[in-house]
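coordinates for the following, if possible.
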Amino acid sequence: MGQKTAGQERSGLLLGVAAYTLWGFFPLYWPLLEPAGAGEILANRMVWSLVVALVLLTVTRKWAWIRPLLRQPKRLALIGLAAAFVSVNWGMYIWGVNTGHVVETSLGYFINPLVTIAFGVFIMRERLRPSQWAAVAIGAVAVIVLTVGYGQLPWIALTLAFSFAIYGLIKKQVGLGGLESFAVETAFLFLPALGYLLFLGGEGRSSFTTHGPGHALLLVLCGVVTAVPLVAFGAAAVRVPLTTIGLLQYLAPVFQFLLGIAVFHEQMPVTRWIGFGLVWAALVLLTVDGLRQARRGRRAAAVADPVRERLLVTEEQQPLA
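Model prediction:
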């Protein structure tokens, strides 16, 4: 049993690394789709993602959840709202990468855990530990420093961080599986996206049919590129501890940041280095705190197990009423 669990965790770790690595290398893919603009790329991503989701549902034969969901209008409305926020996130990310702001897009995903924690306090009324408060405070100072460095609010990063945090908050309320949620969200986005693509075609501004089959294939593959890391992440999430997923999530923005500097040669003045350094310090605090809490949880579980076992034995020895 232990050996099987170790094997599952190992495969889960590999799947998690694969998912976040693919997300981290997305900045190399979106420029390949030029001369398509961010709006056309986003619309293609929405349309072809639904096609891929339907194929995956057919292969896995996961259809039973649809009918009960259709009888829950409030839940459907929340999924529609989640779809709206993820479309903002996708669109801003594509636009940011294709306009030379790869480093700032990475900042958005570095900041995201801090925004999520802030939402936990102000929306979910959760209580923070001192180290979490310190991390959020350092993150706020980092945004101020980066605002000075950029000469304006780092609005691309903040839009990415807040849209994804709100998306995560809504998904927590919905409680739907990864593939199922992906299918319904893209179903909400499909018709507006298809309408926009038809409009571009009618205006003669669509690149899908005017730049050769290779370009059209790359646009179609937006659906696969979106779905593959999502499916890998879903498989990893059920195999490895939450603390491992929490650590892996930093892989994607690290790769994005390195690509922005090494491949796209974006500028990093001293103030930006200081701002990023503060964000990284906040994330180190969060990570150390999370690992400490996980260790305490495991220790408490190890202590509780023999106690629970003795209680069960005692109950079994008692005569039936």
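
when you work out contacts or count neighbours from here on, use the C-alpha atoms and nothing else.
Will do.

can you give me the helices in the stretch 51-200 of the chain?
Along the stretch 51-200 of the chain, the stretches classed as helices by DSSP state H, counting those that start in this stretch are 66-70, 73-98, 102-122, 130-150, 155-174, 178-202.

relative to Leu247, how far out is Ala294?
12 Å (Cα to Cα, to the nearest Å).

please apply the same query to Phe276.
From Phe276 to Leu247 the distance is 18 Å (Cα to Cα).

counting neighbours, go ahead and name the busier of those two.
Remark: of Phe276 and Leu247, Phe276 carries more neighbours, 23 against 15, as counted by other Cα atoms under 10 Å.

OK, contacts around that one?
Leu107, Ala142, Leu146 (Cα atoms under 8 Å, 6 or more residues apart in numbering).

could you report the neighbour count for the first one?
The tally of other residues near Leu107 (other Cα under 10 Å) stands at 26.

give me the neighbour count for Ala84.
Neighbour number of Ala84 under other Cα under 10 Å is 17.

same deal with Leu286?
23.

tell me the angle of the helix or strand where it lies relative to helix 130-150?
Element membership for Leu286 (DSSP states H and E) is helix 270-317. Calculated by axes from the mean of the first three to the mean of the last three Cα atoms, to 10 degrees, helix 270-317 forms an angle of 160 degrees with helix 130-150.

quick one: helix 270-317 to chain centroid distance?
Remark: helix 270-317 is offset 22 Å from the chain centroid, using Cα atoms, centre = their mean, to the nearest Å.

now do stretch 155-166
11 Å.

the nearest residue to Thr287 once chain neighbours are set aside: helix or strand, and which one exactly?
Closest residue in space to Thr287, ignoring its immediate chain neighbours: Leu247 at 7.1 Å, by Cα to Cα, 6 or more residues apart in numbering. Per DSSP H and E, Leu247 falls inside helix 242-248.

please give the structure of this sequence too, so both can be compared:
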Amino acid sequence: MATVTDSGAGAPSAEPAPSGDTLKGFFYALAAYLFWGVQPLYMKLVAHLPTLEVLAHRAIWSVPVALVLLVWLGRTADIRRALRSPRTMLQAAVAAAFVSCNWGIYVWAISVDRVLETALGYYINPLLTVLVGALLLGERMSAAQMVAIGFAVAAVAVLTWDAGGVPWVSLALAGTWAAYAFFKRTLPVGPAQGFFLEVLILLVPALAVAAWFQASGRGHFFDNGGYEAALFIGCGLVTAVPLIVYATGAKLLTLSTIGIMQYIAPTLIFLMAVFVFHEPFSQVKLFAFVLIWIGLAIYTWSFLSRRGAAR
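Here you go, the predicted model:
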């Protein structure tokens, strides 16, 4: 799930941000965020399958989908240059390792009915990314950003006290995505091209894992008359399509607009967790989410203020 921050620690587009928003860009980005928001519905369909096997097929089938979309959009020149650069491929490999961890936690959490924790993780992510930018890149945080991060820390403390343990799913999702964004920002290609490089690097180990499942008799690809195969192939579609649609739309929007729209997906995930999947939602959890929402409101106000002042 793509995010953007004013710290610069998010994955950048290969082209400069536009001077104004376009309606086409808005609908591209909206489609991507809505898709990400309802993605748990699809992940529930594969919840009965081993997480590792789902991850393997997600990487395998993302490769052809991403390649077709890149060819259609005419964005293959960067790929050829990147494949000839060992440094670029190493950077892509590190990013691929972190996004694999993020995918694994996300798929597993949904399969064991912890969707609410994934929503919290993606709410925390923008604030954690700002913190990463400050700690690792030496970027200055405004007073408002520090207050926003304080609210997030308070929310995590409340949840830790309530559950008797750290909400590690949320923190792991936010942490692995922040690390992914940090390393992805070094790639000298756009986000869509970078995604293709990442899944291309994951292709060989993913094929090995899928082959092991089939050879050991634990594979599900040929089960149920091709139904499971369709689900596995669909994992590539639900992974690659929204990301590349988002990357296309982001080129046609200002960072301020993207910064606000990024909350659409976790909000939909939150609503589905409570009203569709009926996960337990106590008053303590509500209080923790209110703290997060206050922190995000402060962060967004700071983000928009600084962008407006810069313009």
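
that older thread, how much distance is there from the helix holding Leu247 of the first structure to the middle of the chain?
Worked out by Cα atoms, centre = their mean, helix 242-248 of the first structure lies 13 Å from the chain centre.

what are the contacting residues of the helix or strand following that helix?
As assigned by DSSP H and E, the chain's next helix or strand after helix 242-248 of the first structure is helix 251-262. The contact list for helix 251-262 of the first structure, computed with Cα under 8 Å, 6+ apart, reads 17, 20-27, 101-103, 105-107, 109-110, 266-268.

now swap in stretch 211-231 of the second structure and tell me
Contacts of stretch 211-231 of the second structure (Cα under 8 Å, 6+ apart): Leu45, Val46, Leu49, Glu53, Ala210, Phe232.

of those residues, which is the nearest to Met89 of the second structure?
Ala210 (23.4 Å; Cα to Cα).

OK, contacts around the alignment partner in the first structure of that closest one?
Using TM-score structural alignment as the criterion, the counterpart of Ala210 of the second structure in the first structure is Leu197. Each residue near Leu197 of the first structure by Cα under 8 Å, 6+ apart is listed here: Glu40, Ala43, Asn44, Ser206.

map the first one across to the second structure for me.
By TM-score structural alignment, Glu40 of the first structure lines up with Glu53 in the second structure.

residues contacting that match?
Applying Cα under 8 Å, 6+ apart, the residues contacting Glu53 of the second structure are Val209, Ala210, Phe213, Gly219.

just the buried residues of stretch 103-123 of the second structure, please?
103-111, 113-123 (16 or more other Cα atoms under 10 Å).

distance check, Ile244 of the second structure against Arg75 of the second structure.
11 Å.

of these two, who's got more company?
Set Ile244 of the second structure next to Arg75 and count neighbours by other Cα under 10 Å: Ile244 wins out with 23 against 15.

the host helix or strand of that one vs helix 191-215, what angle?
Per DSSP H and E: Ile244 of the second structure is located in helix 227-250. Interaxial angle of helix 227-250 of the second structure relative to helix 191-215 (the same axes, to 10 degrees): 170 degrees.

tell me which residues of helix 227-250 of the second structure are tucked away?
228-229, 231-250.

stretch 41-48 of the second structure too?
In stretch 41-48 of the second structure, counting by 16+ other Cα under 10 Å, buried: Met43, Lys44, Val46, Ala47.

three-state assignment of the second one?
Assigned by DSSP: H, G, I helix; E, B strand; the rest coil, the conformation of Lys44 of the second structure is helix.

quick one: contacts for the equivalent of Ile156 of the first structure over in the second structure?
Using TM-score structural alignment, the equivalent of Ile156 of the first structure in the second structure is Val169. Residues near Val169 of the second structure by Cα under 8 Å, 6+ apart: Ile105, Ala109, Glu117, Thr118, Gly121.

roughly how far does Phe183 of the second structure sit from Gly234 of the second structure?
27 Å.

again, but for Leu135 of the second structure
38 Å.

now swap in Gly308 of the second structure and tell me
41 Å.

would you mind finding the match for Thr105 of the first structure in the second structure?
Per TM-score structural alignment, Thr105 of the first structure is aligned with Thr118.

burial of the residue nearest to that match when sequence neighbours are not counted, as a residue count?
Nearest residue to Thr118 of the second structure in three dimensions, chain neighbours excluded: Ser170, at 5.6 Å (Cα to Cα, 6+ apart). For Ser170 of the second structure, the neighbour count with other Cα under 10 Å is 25.

which residues touch Ser170 of the second structure?
Ser170 of the second structure neighbours (Cα under 8 Å, 6+ apart): Glu117, Thr118, Ala119, Leu120, Gly121, Tyr122, Ile124.

turn those into CSV, columns for distance to Leu296 of the second structure.
Shown next, in CSV, are these (distance: Cα to Cα, whole Å):
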residue, distance to Leu296 of the second structure
Glu117, 17
Thr118, 16
Ala119, 13
Leu120, 12
Gly121, 13
Tyr122, 11
Ile124, 8
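
nearest to Leu67 of the second structure, of those?
Checking the contacts of Ser170 of the second structure one by one against Leu67 of the second structure (Cα to Cα), the nearest turns out to be Tyr122, at 27.2 Å.

just to check, that closest one is in contact with Gly175?
No. The pair Tyr122 of the second structure / Gly175 is not scored as a contact, 9.8 Å apart, by Cα atoms under 8 Å.

contacting residues for the equivalent of Gly234 of the second structure over in the first structure?
Counting by TM-score structural alignment, Gly234 of the second structure lines up with Leu221 in the first structure. Contacts of Leu221 of the first structure were listed using Cα under 8 Å, 6+ apart, and they are Trp48.

distance of Leu221 of the first structure from Met46 of the first structure?
11 Å.

same thing with Glu315 of the first structure?
56 Å.

with neighbour numbers in mind, choose between those two.
Just comparing Glu315 of the first structure and Met46: by other Cα under 10 Å the higher neighbour count belongs to Met46, 26 against 11.

which residues touch that one?
So Met46 of the first structure contacts Thr186, Leu189, Phe190, Ala193, Gly223 (Cα under 8 Å, 6+ apart).

number of residues surrounding Arg239 of the first structure?
21.

got the contact list for the counterpart of it in the second structure?
Aligning on TM-score structural alignment places Arg239 of the first structure opposite Leu252 in the second structure. Neighbouring residues of Leu252 of the second structure by Cα under 8 Å, 6+ apart: Ala17, Pro18, Gly20, Asp21, Thr22, Lys24, Gly25, Phe26.

and the aligned partner of Ala96 of the second structure in the first structure, how far from Ile41 of the first structure?
Aligned by TM-score structural alignment, Ala96 of the second structure pairs with Ala83 of the first structure. The span separating Ala83 of the first structure from Ile41 of the first structure equals 16 Å under the rule Cα to Cα.
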